[in-house]
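In: sequence-free structure coming up:
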């Protein structure tokens, strides 16, 4: 008798206890599979929740950086305007300044008379 025929005969002539054992074995496998699926489902939910939380944190950081960038741009603009005002004031003062009109060379120092200080 071949192995195939022997296995066929065994499956046809299963005793009730052998059938119960096989049923119990498949029930255990099914239970393990369900537990594994449940653990996987919980892990996937946890992963999605962390991913969403991370995306929320990044969005919040982005908004803070955008606000800070906007404030810095305004500050730069104010500083540019102040620089322009000071440059204009210096240009207006140059013709009147005795310190600039004293024939100063890079090696000599010009002193401002006390009445201009």
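Out: Looks like it arrived, so ask away. Everything quoted here is computed from the prediction, not taken from an experiment.
In: going forward, measure contacts and count neighbours with C-alpha atoms only.
Out: Will do.
In: the protein: helices as residue ranges?
Out: 3-12, 16-93 (DSSP state H).
In: among those helices, which is nearest residue 101?
Out: helix 16-93 (11.3 Å; CA to CA).
In: so what's the gap between that closest one and the chain middle?
Out: On the basis of CA atoms, centre = their mean, to the nearest Å, helix 16-93 sits 7 Å off its chain's mean C-alpha point.
In: tilt between it and helix 3-12?
Out: In terms of direction (axes from the mean of the first three to the mean of the last three CA atoms, to 10 degrees), helix 16-93 departs from helix 3-12 by 100 degrees.
In: okay, which residue is most central for this structure?
Out: In the chain, the residue lying closest to the centroid (CA atoms, centre = their mean) is residue 58, at 4.4 Å.
In: from residue 75, how far off is that one?
Out: Separation of residue 58 from residue 75 (CA to CA, to the nearest Å): 25 Å.
In: do the same with residue 28
Out: 70 Å.
In: alright, now check it against this:
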């Protein structure tokens, strides 16, 4: 099919070349699309894995803080009880205290 054999041969030859070009272009586009999808899939997996790891780390930190909070609450309760005992001891001592009952030094 030569270019010089008439217009219809030129058109058929040109259309055939165009189809091959489009097919080649289409398969290249398809290959690029598949590569892009694969890269995106891998990136999404990495992102989900990082999210899961971050959630696990936060949960672990939460549990540690809850445990520390519980220990601190117990310590506060013990200190409140000690303060109450010391206040009671001071009140019991006040009537018997010679220093507090002595007015001469004021």
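Out: Nice, thanks for sending it over. All values reported here derive from a predicted model rather than from experimental measurement.
In: for residue 108 of the first structure, which of the helices of the first structure is the nearest?
Out: So among the helices of the first structure, helix 16-93 is nearest, using CA to CA, at 21.6 Å.
In: which of the helices of the first structure sits closest to residue 99 of the first structure?
Out: Residue 99 of the first structure sits nearest to helix 16-93 of all these, at 10.8 Å, using CA to CA.
In: now render the helices of the first structure as CSV, adding distance to residue 99 of the first structure.
Out: Listed next are the helices of the first structure as CSV, based on distance: least, CA to CA, whole Å:
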stretch, distance to residue 99 of the first structure
helix 3-12, 116
helix 16-93, 11
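In: and of those helices, who's closest to residue 100 of the first structure?
Out: Minimum separation from residue 100 of the first structure across those (CA to CA) falls at helix 16-93, 9.7 Å.
In: residues near residue 19 of the second structure, how many?
Out: 13 (other CA atoms under 10 Å).
In: how much space between it and residue 25 of the second structure?
Out: Taken as CA to CA, the span from residue 19 of the second structure to residue 25 of the second structure is 10 Å.
In: one more: residue 71 of the second structure?
Out: 68 Å.
In: next: residue 58 of the second structure.
Out: From residue 58 of the second structure to residue 25 of the second structure the distance is 49 Å (CA to CA).
In: check residue 101 of the second structure too.
Out: With distances taken as CA to CA, residue 101 of the second structure is found 107 Å from residue 25 of the second structure.
In: for residue 8 of the second structure, same thing?
Out: For residue 8 of the second structure relative to residue 25 of the second structure (CA to CA), the value is 25 Å.
In: go on, residue 105 of the second structure?
Out: On the measure of CA to CA, residue 105 of the second structure and residue 25 of the second structure end up 108 Å apart.
In: which of the two has more neighbours?
Out: Per other CA under 10 Å, whichever of residue 105 of the second structure and residue 25 has more neighbours is residue 25, with 12 against 6.
In: check contacts around the more buried one.
Out: By CA atoms under 8 Å, 6 or more residues apart in numbering, residue 25 of the second structure lies in contact with nothing.
In: now do the buried residues in stretch 66-74 of the first structure.
Out: Neighbour counts over stretch 66-74 of the first structure (16 or more other CA atoms under 10 Å) mark no residue as buried.
In: mean deviation of it from the second structure?
Out: Here stretch 66-74 of the first structure, set against the second structure after superposition, deviates by a mean of 0.4 Å using mean CA distance after the TM-score superposition for the first structure.
In: flag every buried residue along stretch 78-89 of the second structure.
Out: Quick answer for stretch 78-89 of the second structure: no buried residues (16+ other CA under 10 Å).
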